[in-house]
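Undergrad: here are the coordinates; sequence isn't available:
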């Protein structure tokens, strides 16, 4: 998952995807309830782009959002990952070691990412009544 999380190096997210990281980390749902692992200045910057309650604006996922590169891992190490899952990558020594390795030039990130995508692409896709297309990604349909 650490390798495939590298896909966060490109693209955008709606503010809705990061509001819990900024305002509801422990469930208090207030402006001070920010992930403590997040860089404080970065949190202030994101809160300007995504004020509490703003669910529709979009923001770039990383500092080089139009380039597939290692910037995502550098950002995560600096506490500048925008998703809650980004912070969790470095909460244990093994994860932090992999993120650190992938952040460096000459790392195996690109090769491992390609292999991971091929492996994921070979997973059987559930169709018909065996699977579902979720109306909201975070929740199983009712």
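TA: Looks like it came in fine. All figures in this text were calculated on a predicted structure; none of them were measured in a lab.
Undergrad: From here on, just use CA atoms for contacts and neighbour counts.
TA: OK.
Undergrad: Help me confirm that residue 18 comes into contact with residue 85.
TA: No - applying CA atoms under 8 Å, one finds residue 18 not in contact with residue 85, separated by 10.1 Å.
Undergrad: neighbour-wise, which of these two wins?
TA: Neighbour count, other CA atoms under 10 Å: between residue 18 and residue 85, residue 18 has more, with 20 against 12.
Undergrad: and after the helix or strand hosting residue 44, which helix or strand comes next?
TA: Assigned by DSSP states H and E, residue 44 belongs to helix 40-49. Proceeding N to C from helix 40-49, the next assigned helix or strand is strand 58-60, under DSSP H and E.
Undergrad: And the contacts of that following strand?
TA: By CA atoms under 8 Å, 6 or more residues apart in numbering, the residues outside strand 58-60 that reach it are 10, 11, 12, 13, 14, 15, 49.
Undergrad: how about the strands of this structure, start to end?
TA: Assignment of strands within the chain using DSSP state E yields the ranges 12-14, 58-60.
Undergrad: Put this next to the first one:
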């Protein structure tokens, strides 16, 4: 994780935050456990707020952490329903995505989560939401006439506030259910169990 954070900061001009070292890691991994704790791409705002609240996060922290979608890509199968069925999407944006994501097939075709600056960690993600250019349904729900619109507006005009709030929320997320005592291990090589 530390390497990724340094990469965000130096390669993408993104935020930085203090990462506690000497933390314990699990000796096993579970795809199903990981996926059951991640909010789905088709959730509405109420479900997103509930999912984050269940982990101790505020709606403001939900919006800040969602800003990580300023980098990365999503598979067509994840955003197809949004571009073909939702009304809260810019028509030209949807049409441009349909060229690479047909109504059937092409499930593994990729599109950047942030089409404006896909390789920069910045606040363009929030500006995209204001223009109804959120790739995922769950992204666009953050700016859709609901309670999080004001926070999206703040981050779209103030990258320093976004970076600060994102860093604070990442530290909080890093402190979710840490392994203590004899659970897990402090790895000598972060890429594999000892």
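TA: Nice, I can see it. If you're wondering where the values come from, they're calculated on a predicted model, not measured in any experiment.
Undergrad: residue closest to the middle of the first structure?
TA: With distances taken as CA atoms, centre = their mean, residue 83 lies nearest the centre of the first structure, 4.0 Å away.
Undergrad: so that one touches residue 15, yeah?
TA: No - at 10.2 Å, residue 83 of the first structure and residue 15 do not qualify as touching, with contact defined as CA under 8 Å.
Undergrad: returning to what we had before: please pull up the equivalent of the residue nearest to the centre of the first structure in the second structure.
TA: Taking TM-score structural alignment, residue 83 of the first structure has residue 136 as its aligned residue in the second structure.
Undergrad: Was I right to think residue 65 of the first structure contacts residue 7?
TA: No - if you go by CA under 8 Å, residue 65 of the first structure and residue 7 don't touch, sitting 10.2 Å apart.
Undergrad: which helix of the first structure spans the most residues?
TA: helix 109-121 (DSSP state H).
Undergrad: Show me how far that helix is from its chain's centre.
TA: Going by CA atoms, centre = their mean, to the nearest Å, the spacing between the C-alpha centre of helix 109-121 of the first structure and its chain's C-alpha centre is 17 Å.
Undergrad: got it, and stretch 111-126 of the first structure?
TA: Relative to its parent chain, stretch 111-126 of the first structure has a centroid offset of 19 Å by CA atoms, centre = their mean.
Undergrad: Counting neighbours, which bits of that stretch end up buried?
TA: Neighbour counts over stretch 111-126 of the first structure (16 or more other CA atoms under 10 Å) mark residue 113 as buried.
Undergrad: got it, and stretch 35-52 of the first structure?
TA: In terms of neighbour count (16+ other CA under 10 Å), stretch 35-52 of the first structure has its buried residues at 35, 37, 38, 39, 43, 46, 47, 50, 51, 52.
Undergrad: Ok, stretch 14-27 of the first structure next?
TA: Within stretch 14-27 of the first structure, the residues that qualify as buried are 14, 15, 16, 18, 19, 20, 21, 22, 23, 24, 25, counting by 16+ other CA under 10 Å.
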